[in-house]
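Quick one, fold the following:
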Amino acid sequence: MPSRVDGSPIVIAVEPRRENSALREFAKDQPCMLQVPGHCNHNKATTVGCHSNWAEHGKGKGRKADDHYMVWGCSGCHSWLDQHGATQEEKRSAFNAALVRQVAEYKKSLRCKSLPARFSTAIKWALLQLNIDKRLDELEEMAVEAGLLAPMHLPESFRSPFPVHKTST
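As a prediction, this is how the structure comes out:
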């Protein structure tokens, strides 16, 4: 542990990892969102939650990214993301595109009446975390532009169930 000249330890505050075991469990048997050409095996039986490998998503030395920065990925794509010799730029691009698809799938899943409550709660948690991180609007907009979600035209009086965090200027 780093210390000061006087020998007292330097305490470095680390934000706790945002985890949701139901969200990770929900990945099982889902379609691959990474869809990496030449690597995707399209086998839902091998799908797991693939976490981001970038610090802005909570990744650190010996620390996985926060669970809301996780996408469904088959074993082939997961291996490509974590171990293949592709450039970081290629991996980041594929992950970001998959995150857009993931948000669209979460939104579609919430419309499923047979979705178990624990998964519905987990999806709402993930969307709330993305909203807190000020990423949800952008990801939803990209999903609409990609034709993955239908645009919503809501009345001005509509209030989102997600709290809006305003920053002071």
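
Please count neighbours and contacts with C-alpha atoms only from this point.
Will do.

State the three-state secondary structure for the closest residue to Gln35 other than its chain neighbours.
Nearest non-adjacent residue to Gln35, counting by C-alpha to C-alpha, 6 or more residues apart in numbering: Cys77, 6.8 Å away. State at Cys77, reduced to three classes by DSSP: H, G, I helix; E, B strand; the rest coil: helix.

And Cys77, how close does it get to Leu127?
23 Å (C-alpha to C-alpha, to the nearest Å).

neighbour-wise, which of these two wins?
Using other C-alpha atoms under 10 Å, the more surrounded residue of Cys77 and Leu127 is Cys77, with 26 against 19.

Before we compare anything, build this one as well:
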Amino acid sequence: MRDSKRLAEIRKLPCVRCGNPNSQAAHSNWAKHGKGRGIKADDSFTVPLCHVCHSDFDQYKLGNREQSEAMFEKWLAKTELMMRKNEDVF
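Here you go, the predicted structure:
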């Protein structure tokens, strides 16, 4: 499902990994979240990542697929807290 309001809110948050204030909405890379060949995951499975962290995440430079999936799940929970509280949770 596409949710432009959520994506706009995600982009206002700092990078969930390094705290950089300039972030992008990074989608999940897993089929369980709706990802498919040429199809982005559901927008509800997005986290704020800066350009460098987003690129490293998508290229599995932060860990293998299993590690990346576990990391993303933690980031997703942290992102939900950040959106609810509208503050940093670093």
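
For the two chains, what TM-score is obtained?
With the length set by TM-score structural alignment, normalised by the length of structure 2, the two chains reach a TM-score of 0.84; 87 aligned residues with a C-alpha RMSD of 1.8 Å.

which residue lines up with the residue nearest to Gln35 of structure 1 in structure 2?
Alignment note (TM-score structural alignment): Cys77 of structure 1 maps to Cys53 of structure 2.

What's the separation between Ala55 of structure 1 and Lys61 of structure 1?
In terms of C-alpha to C-alpha, Ala55 of structure 1 sits 9 Å off from Lys61 of structure 1.

Quickly find the element holding Pro48 of structure 2.
Using DSSP states H and E, Pro48 of structure 2 sits in strand 46-49.

tell me the contacts of the match of Cys77 of structure 1?
Cys15, Arg17, Cys18 (C-alpha atoms under 8 Å, 6 or more residues apart in numbering).

Would you mind listing which of those residues are buried?
Cys15, Arg17 (16 or more other C-alpha atoms under 10 Å).

Out of the contacts of Cys53 of structure 2, the closest to Met83 of structure 2 would be?
Nearest to Met83 of structure 2 among the contacts of Cys53 of structure 2: Cys15, at 12.5 Å, using C-alpha to C-alpha.

Can you tell me the SS state at the counterpart of the closest one in structure 1?
Matched by TM-score structural alignment, Cys15 of structure 2 corresponds to Cys32 in structure 1. Following three-state DSSP, Cys32 of structure 1 is assigned to coil.

Cys32 of structure 1 and His51 of structure 1, how far apart?
13 Å.

What lines up with Asp3 of structure 2 in structure 1?
In structure 1, the residue paired with Asp3 of structure 2 according to TM-score structural alignment is Asn20.

I'd like to know how many residues surround its match.
Counted with other C-alpha under 10 Å, the neighbours of Asn20 of structure 1 add up to 16.

And Glu66 of structure 2, by the same measure?
Neighbours of Glu66 of structure 2 under the rule other C-alpha under 10 Å: 10.

how about it, what's its partner in structure 1?
Match for Glu66 of structure 2 (TM-score structural alignment): Glu89.

Can you say which helix or strand has its match in it?
helix 88-110.

quick one: the helix or strand following that helix aligns where in structure 2?
Counting by DSSP H and E, the next helix or strand C-terminal to helix 88-110 of structure 1 is helix 117-132. Helix 117-132 of structure 1 corresponds to no residues in structure 2, going by TM-score structural alignment.

other SSEs contacting helix 117-132 of structure 1?
helix 21-26, helix 88-110, helix 136-145 (3 or more C-alpha pairs under 8 Å, 6 or more residues apart in numbering; DSSP states H and E).
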